[in-house]
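In: Show me how the following folds:
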Amino acid sequence: MDAQTRLEINHIHAPKLVEYGLIEWDEANYRVKAGPNFERIRPLLELLDQHEESLPDDWIRLGTDEEDTSGG
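Out: Okay, here's the model as predicted:
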């Protein structure tokens, strides 16, 4: 993961997801687990996963492990 992405996750995305109760985030160990409101979005995530091939190419693909070639 490059430095810019890590910065955005740490200071923008993860805090918002915590605020909404979607995740619980252990920032020190960089670990995430489902939060108290996660079940509210599970159907949406499952729908996106089921239709992954129909999503735009520049969207994040769930269940893929793309190598980080940025050197970061």
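
In: contacts, neighbours, all on C-alpha from now
Out: Fine.

In: Now find how far off-centre the lengthiest helix in the chain is within its chain.
Out: In the chain, with assignment by DSSP state H, the single longest helix is helix 38-50. Averaging C-alpha positions (C-alpha atoms, centre = their mean, to the nearest Å) puts helix 38-50 13 Å from its chain's average.

In: how about this one, so we can line them up?
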Amino acid sequence: MSRHRLETLEFETIASLLASETRRTVLARLRTVDRTTAHDLSRYLTAADRETDLDDAAGTRTAAIALHHNHLPRLAEHGVVDYDESEAEVTPGPNFDDLEPIIDCLERVDD
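Out: Predicted structure coming up:
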């Protein structure tokens, strides 16, 4: 997939984007799939969250709202993901590659 880079991300932007566990999980998921939907990401996040005391439907709904109103627009604003709200489709954006090595390191630390 050819992605045309928008701009180089500043360190502060990268740190801010990766400060959220939800955004780190979304980006880690996009390393394994070329495209996904906001709904699939919300289900993935709910399944990955072992500390939730919400039932699956409520957890998925909560995750979907947070993705739609906060995390995906923020990642899209910086070109890290492309988020088509009308189709709820999410793909890696032109600046995704800037964060990929950092995500890789963070995943190794978590394992």
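
In: TM-score of the superposed pair?
Out: Here the TM-score for the pair of chains, by TM-score structural alignment, normalised by the length of structure 1, is 0.63; 53 aligned residues with a C-alpha RMSD of 1.4 Å.

In: The longest helix of structure 1 vs structure 2, mean deviation?
Out: For helix 38-50 of structure 1, the mean distance to aligned residues of structure 2 following superposition is 1.0 Å (mean C-alpha distance after the TM-score superposition for structure 1).

In: any idea what Glu46 of structure 1 aligns with in structure 2?
Out: Using TM-score structural alignment, the equivalent of Glu46 of structure 1 in structure 2 is Asp104.

In: Count the neighbours of the nearest residue to its match once chain neighbours are set aside for me.
Out: Spatial nearest neighbour of Asp104 of structure 2, chain neighbours left out: Ala28 (8.0 Å); criterion: C-alpha to C-alpha, 6 or more residues apart in numbering. Residue neighbour count, defined by other C-alpha atoms under 10 Å, stands at 17 for Ala28 of structure 2.

In: got a list of what Ala28 of structure 2 touches?
Out: Ile103, Asp104, Glu107 (C-alpha atoms under 8 Å, 6 or more residues apart in numbering).

In: Let's have these in TSV, adding neighbour count and distance to Asp56 of structure 2.
Out: As requested, these are exported to TSV (neighbours: other C-alpha atoms under 10 Å; distance: C-alpha to C-alpha, whole Å):
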residue	neighbour count	distance to Asp56 of structure 2
Ile103	18	26
Asp104	12	28
Glu107	13	25
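
In: before we move on, the earlier item: which positions within the longest helix of structure 1 qualify as buried?
Out: Going by neighbour count (16 or more other C-alpha atoms under 10 Å), the buried part of helix 38-50 of structure 1 is Phe38.

In: Tell me which other helices or strands it touches.
Out: Packed against helix 38-50 of structure 1 by the contact rule (3 or more C-alpha pairs under 8 Å, 6 or more residues apart in numbering; DSSP states H and E) you find no helix or strand.

In: Find the residue at the geometric middle of structure 2.
Out: Centroid-nearest residue in structure 2: Val26, 2.7 Å away (criterion: C-alpha atoms, centre = their mean).
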